[in-house]
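1. Pasting the sequence and the predicted model now:
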Amino acid sequence: MAELARPSRIPVTVLAVLAAVLAVGVVWAYLKDRDAQARADDREAALRAAGNHAVSLLSLNYKTIDADMRRILATSTGGARSAYEANAGRLKETTVANKVIQHGVLRASGMVSQAETAAQVLVVADVDIRWDGSKTPAQERFYRWAMDVTKVGGVWLVSKAVQVE
């Protein structure tokens, strides 16, 4: 009887190697996409933190000044937080004495630079200021900041805010 030819193992080996290469490629693409999404999420969170901080700085009401100050402190860290804490008493006194009502509006924000736990953001915001019980007309003011934001415990907070022209 004639001997049957045994199939070569080469095609099976080639298919196994190709499958392994394909699997590595899929995993690499997934991880690369996941990292890109994490960077994009961090970028948006840093921009949002700076914008929220700007609105907090500009939105003050003599009737809710304690909560307003807590909101400013909750969105800041480091040197910015220390400066706000040092000036909180004077800001509260002035706001209450003059019956100030301010409403801030974020106009724009843009990323200047970003690293893993730090970023610099430019922020544009406006505020409408009025004085309760006063005949003085409301005023609109325009603010521009360069803000350093720092990721602390997974949360982006403003660590420095400098007004720019």
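-> Received, thanks.

2. contacts and neighbour counts: CA atoms only from here.
-> Fine.

3. in stretch 38-50, what counts as buried?
-> Neighbour counts over stretch 38-50 (16 or more other CA atoms under 10 Å) mark 42-43, 45-50 as buried.

4. typo on my end, it should be stretch 64-72
-> Within stretch 64-72, the residues that count as buried by 16+ other CA under 10 Å are 65, 68-69, 71-72.

5. which ones among these are found in helices?
-> Residues from those lying in helices, with DSSP state H as the criterion: 65, 68-69, 71-72.

6. any chance of the buried residues of stretch 38-50 in a markdown table, with secondary structure and distance to residue 89 too?
-> What follows is the buried residues of stretch 38-50, written out as a markdown table (DSSP: H, G, I helix; E, B strand; the rest coil; distance: CA to CA, whole Å):
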| residue | secondary structure | distance to residue 89 |
| --- | --- | --- |
| 42 | helix | 34 |
| 43 | helix | 34 |
| 45 | helix | 30 |
| 46 | helix | 28 |
| 47 | helix | 29 |
| 48 | helix | 27 |
| 49 | helix | 24 |
| 50 | helix | 23 |
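
7. Second structure follows, compare the two:
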Amino acid sequence: MADYPFGPPARRNSVLVPLLIGLVAMALVAAAAVVVVLLAWPEDSKDDEGRASDGTSSGTSSAVSSRDRNEVREAAREAAVTLIDYDPRTLDGKAAAVAEVSTPEFASETLQTLDQIAPSVTESEATGRVTISADGIVGIDGDSAIVLMYLNQLTTRPGSDPVTTSSAATMLMAKVDGEWLADGLEVDAELDGPDERDDTRNEVLRAATTFGEAFTAFDHRTFEDDTTRVLSLSTGVFAQQYREGLADLERLSTASQTVSEGEAWSSGVADLGGDHATVLVATKGTVTDNRGESQARNYRLRLILDLVGGKWLVSDAEFVS
């Protein structure tokens, strides 16, 4: 077994389950006579690798220390919870909490928004609780950083069933007097910020981004070329599982004449050590069938990459729920 510095990646029954589910839905809408039996997908593994020490690969020089990388991710997670959580019973203390985790300018902007929504939150008695299922660094320099986070928000209100929404967000962090503070937050959108200065991390990010776009975008008319490209970017168990699922994927995409367009709008390194890396890739796009009907398809990927023959290849892929 490969020596993964942050523990072996979890394995799933099929790496294509979410893609197949989407195609099944499109095929049913188009009244295509297609029946697919899918294997059950085990519960998502906990983000152990995302919480481990974010090391730097040997032989790679970087102006940013592992300590800074860990501190900025921890600060971003804390800030996200403070900024996004809401409860009408604790609104009075919200201003102080926001100010503690934010730069003065961003705190001011956040509190202006809070003042606007406070009456409706109080009236509805709604509460929101956010958890971060994964996070990774998009870019970092000495005093600023961008962190990509996968958010799950549980909203409850009296008389209604709880609602959970999933999203991806980028947070701009600024180092002020030695402390990392939130300086901007965008949900399902990319923020301008520093690039990654470490050469190895840049290579990993490019490989993961290229794979994410290839994996989530394909055309029934160029199916063989599209899937061959995915295989050229992958290795190991993932490549095997992907190859085994191609018959079902081709049958469904042909039946519904599917065209899937995907774009990776952000990616961040969660872990890097030796010849292995964990990278988050957030994609957004559409799936269109033979009736011209399109559905939005946003995916939150967590990828394991291995350095094979001098090239970073994906050995495992997980759709984070």
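-> Received, thanks. Just so it is clear, the structure is predicted and the values come from calculations on it, not from any experiment.

8. TM-score of the superposition?
-> For this chain pair, the superposition-based TM-score is 0.74 by TM-score structural alignment, normalised by the length of the first structure; 129 aligned residues with a CA RMSD of 1.6 Å.

9. Nearest to residue 123 of the first structure among the buried residues of stretch 38-50 of the first structure?
-> Here the nearest of the buried residues of stretch 38-50 of the first structure to residue 123 of the first structure, counting by CA to CA, is residue 50; it sits at 7.0 Å.

10. Just to check, the closest one is in contact with residue 146?
-> No. Residue 50 of the first structure lies out of contact with residue 146 (CA atoms under 8 Å); the separation is 9.2 Å.

11. What segments of the stretch 101-250 of the second structure are helices?
-> Defined through DSSP state H, counting those that start in this stretch, the helices belonging to the stretch 101-250 of the second structure, from first to last, are 104-124, 199-216, 223-232, 236-256.

12. And those: which comes nearest residue 147 of the second structure?
-> Counting by CA to CA, residue 147 of the second structure lies closest to helix 199-216 out of these; the figure is 13.3 Å.

13. What is the closest one packed up against?
-> In terms of contact count using 3 or more CA pairs under 8 Å, 6 or more residues apart in numbering; DSSP states H and E, helix 199-216 of the second structure is assigned the packing partners helix 223-232, strand 259-273, strand 276-288, strand 294-308, strand 311-319.

14. Now the common contact residues for residue 50 and residue 146 of the first structure.
-> Common contacts of residue 50 of the first structure and residue 146 (CA atoms under 8 Å, 6 or more residues apart in numbering): 121, 123.

15. could the helices of the stretch 101-250 of the second structure go into JSON lines alongside distance to residue 285 of the second structure?
-> Conversion of those to JSON lines gives the following (distance: least, CA to CA, whole Å):
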{"stretch": "helix 104-124", "distance to residue 285 of the second structure": "29"}
{"stretch": "helix 199-216", "distance to residue 285 of the second structure": "8"}
{"stretch": "helix 223-232", "distance to residue 285 of the second structure": "16"}
{"stretch": "helix 236-256", "distance to residue 285 of the second structure": "16"}
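
16. so which of these comes closest to residue 273 of the second structure?
-> helix 199-216 (10.3 Å).

17. would you list the helices and strands packed on helix 199-216 of the second structure in a markdown table and tack on distance to residue 112 of the second structure?
-> Below are those laid out as a markdown table (distance: least, CA to CA, whole Å):
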| stretch | distance to residue 112 of the second structure |
| --- | --- |
| helix 223-232 | 46 |
| strand 259-273 | 28 |
| strand 276-288 | 29 |
| strand 294-308 | 30 |
| strand 311-319 | 35 |
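
18. Residue 174 of the second structure: which of the ones you listed is closest?
-> Proximity to residue 174 of the second structure, assessed across these by CA to CA, is greatest for strand 259-273 (17.2 Å).

19. That closest one aligns to what range in the first structure?
-> Per the alignment by TM-score structural alignment, strand 259-273 of the second structure matches residues 101-115 in the first structure.

20. Can you pull out the residues in contact with that stretch?
-> Contacts of stretch 101-115 of the first structure with the rest of the structure, by CA under 8 Å, 6+ apart, involve 43, 47, 50-52, 54-62, 119-132.

21. now do stretch 45-61 of the first structure
-> The contact list for stretch 45-61 of the first structure, computed with CA under 8 Å, 6+ apart, reads 68, 71-72, 75-76, 95, 99-106, 108-111, 119, 121, 123, 125-127, 147, 149, 156-158.

22. counterpart of that stretch in the second structure, which residues?
-> For stretch 45-61 of the first structure, the matching stretch in the second structure spans residues 203-219, with TM-score structural alignment as the criterion.

23. what do we get in the second structure for residue 161 of the first structure?
-> Applying TM-score structural alignment, one finds that residue 161 of the first structure aligns to residue 317 in the second structure.

24. which non-adjacent residue is nearest its match?
-> Spatially, and ignoring its direct neighbours in sequence, residue 317 of the second structure is nearest to residue 303 (4.6 Å; CA to CA, 6 or more residues apart in numbering).

25. what's the matching residue for that neighbour over in the first structure?
-> Going residue by residue (TM-score structural alignment), residue 303 of the second structure aligns to residue 147.

26. neighbours of that match, just the number please.
-> 28 (other CA atoms under 10 Å).

27. Quick check: it vs residue 111 of the first structure, distance?
-> Going from residue 147 of the first structure to residue 111 of the first structure by CA to CA, to the nearest Å gives 10 Å.

28. Spit out the residues that contact those two alike.
-> With CA under 8 Å, 6+ apart as the test, residue 147 of the first structure and residue 111 both reach 120-122.

29. quick one: which of these is most hemmed in?
-> When neighbours are taken as other CA under 10 Å, the top entry among those is residue 121 (25 neighbours).

30. Wait, residue 235 of the second structure touches residue 317, no?
-> No. With contact defined as CA under 8 Å, residue 235 of the second structure does not reach residue 317; the gap is 10.9 Å.
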